[in-house]
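**Student:** What follows is a protein structure lacking sequence information:
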């Protein structure tokens, strides 16, 4: 991966989408990220991949957390789900994240391109364990996959999670299981509405369904 060079831009540029369009989700695939430039550009929160399956750990999670927090950015962690024991995956995720009080937690529920994908029972086990340990349900990130599995039906356990919609189009279409979206990943840096980038570097970009103050309250800061 090439180093991300992110020059400063005006904060107004990142407020074009509905809500507070000030969140990025990243992983080691983004390479070396300049968190100081992101903060200067108006980005407020980072949600970083922490784990995958029962044993995988993103190699940049720890180092990027320290850098992001040093710039005053809000920090979140997500777990990429695989088709295996949901309880064991949740245990692995929480032990890797460690600082559970100050971190937004998310289950990334999408098809796994390298093996079996997590099913609904495994997802229920994952989010239930997170709730038992932390006292709160994690966010639930998904798009077409959850719509395909649930259709028009409801899942009372997964419905306790706040919903992070993945959909690269101009209109947010939320599954019936949730009344609305809390966050919306509207672009992967290539498809979906603008803006796709921060200062010329493309990222997965996410908007929060509320104001900046609502966002900070949601994050617990």
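**Tutor:** It's in. These numbers were taken from a predicted model, which means no experiment stands behind them. Numbering: from 1, shown residues only.

**Student:** Please count neighbours and contacts with C-alpha atoms only from this point.
**Tutor:** OK.

**Student:** Now do the helices in the protein.
**Tutor:** For the chain, the helices defined by DSSP state H cover 35-40, 61-70, 86-97, 120-134, 144-150, 212-219.

**Student:** Which one of those lies nearest to residue 186?
**Tutor:** The closest of the helices of the chain to residue 186 is helix 144-150. By CA to CA, the value is 13.2 Å.

**Student:** next up, a second structure to put side by side with the first:
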């Protein structure tokens, strides 16, 4: 072992503190002892303020979101537009339907997998004759999405003012179209028509998409047709979509024949099982924006007045 240097064994020189220094130190210690409780209280107050501020901001955000008109029974606003989305199993009395001037659009099921809805063609003719905005949707099933998209387009023969939509019914991809298949379907429709489809999705599907995709994903370029059967929504899963364009809020899911009073909205000329949708905007806005042909990122959905 090598010998330690001479300076290693030296003790530090302890010089006495001057009297003025001792006095000042004593004052500081006294002040410190007196102020300690105040400092502790101040520190705790600061921490509490931060916690309260964070909590209040969160509550404020939730409250604002919960009270947002588009998520708080918007169908009660007489200025917003309504739509229905029937399929072959629903009945329509056209004369009675016409008495509700807020119902200005119809989105009909056209195809389901590789099958055509039996009522689609005749109802398209009748609806357009009566001046309704028209839309068609495809119920996505497992299987070749390009084949399904081509079949859908060949069936509906879309006109420039026809809305096109893809129904993603569930995250059970053994029975329904998967998200990857949906991307292919949407891109195929875009390739053939120059526009993206509207996407129909319930809350579970919307949340799953929000958790998986970013702003550059094809889903983020579409409009959302949101299905949620309740009066108010306080937990909309924003992600691919900031909000909905259409909200399907009433159907046989929350409306029964035995208790029509429980239905959130009753459209004349239809039964309890008719799907009813509210548009995120006024009647005039729906008519001007239909069929939502532009990419979602290039526009803003109208808000109820």
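**Tutor:** Noted; the coordinates are in hand. Predicted model, so just to flag it, every value in this text is computed and none were measured.

**Student:** ok so, going back, I'd like the helices of structure 1 laid out as CSV, including mean neighbour count and distance to residue 193 of structure 1.
**Tutor:** CSV is the format used below for these (neighbours: other CA atoms under 10 Å; distance: least, CA to CA, whole Å):
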stretch, mean neighbour count, distance to residue 193 of structure 1
helix 35-40, 20, 20
helix 61-70, 16, 26
helix 86-97, 21, 32
helix 120-134, 18, 30
helix 144-150, 14, 18
helix 212-219, 14, 21
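
**Student:** now for these, which one comes closest to residue 46 of structure 1?
**Tutor:** Set against residue 46 of structure 1 and scored by CA to CA, those come closest in helix 61-70, at 7.6 Å.

**Student:** Could you point out the residues of structure 2 onto which that closest one aligns?
**Tutor:** Helix 61-70 of structure 1 corresponds to residues 120-129 in structure 2, going by TM-score structural alignment.

**Student:** one step back: how about the helices of structure 1, which one is nearest residue 191 of structure 1?
**Tutor:** helix 144-150 (15.3 Å).

**Student:** What helices and strands are in contact with the closest one?
**Tutor:** Using 3 or more CA pairs under 8 Å, 6 or more residues apart in numbering; DSSP states H and E as the contact test, no helix or strand touches helix 144-150 of structure 1.

**Student:** mean distance, it to its aligned residues in structure 2?
**Tutor:** Mean deviation of helix 144-150 of structure 1 from its aligned counterpart in structure 2 after superposition (mean CA distance after the TM-score superposition for structure 1): 3.5 Å.

**Student:** chain center to that helix: distance?
**Tutor:** Offset of helix 144-150 of structure 1 from its chain centre (CA atoms, centre = their mean, to the nearest Å): 18 Å.

**Student:** Can you pull out the residues in contact with it?
**Tutor:** Helix 144-150 of structure 1 has contacts (CA atoms under 8 Å, 6 or more residues apart in numbering) with 109-111, 120, 166-167, 175.

**Student:** Just give me the closest of those residues to residue 68 of structure 1.
**Tutor:** Using CA to CA, the contacts of helix 144-150 of structure 1 come closest to residue 68 of structure 1 at residue 166, 23.5 Å.

**Student:** The closest one -> structure 2?
**Tutor:** Residue 166 of structure 1 maps onto residue 227 in structure 2, by TM-score structural alignment.

**Student:** same thing with residue 195 of structure 1?
**Tutor:** Match for residue 195 of structure 1 (TM-score structural alignment): residue 264.

**Student:** Need the nearest residue in space to its match, chain neighbours excluded.
**Tutor:** residue 250 (6.1 Å; CA to CA, 6 or more residues apart in numbering).
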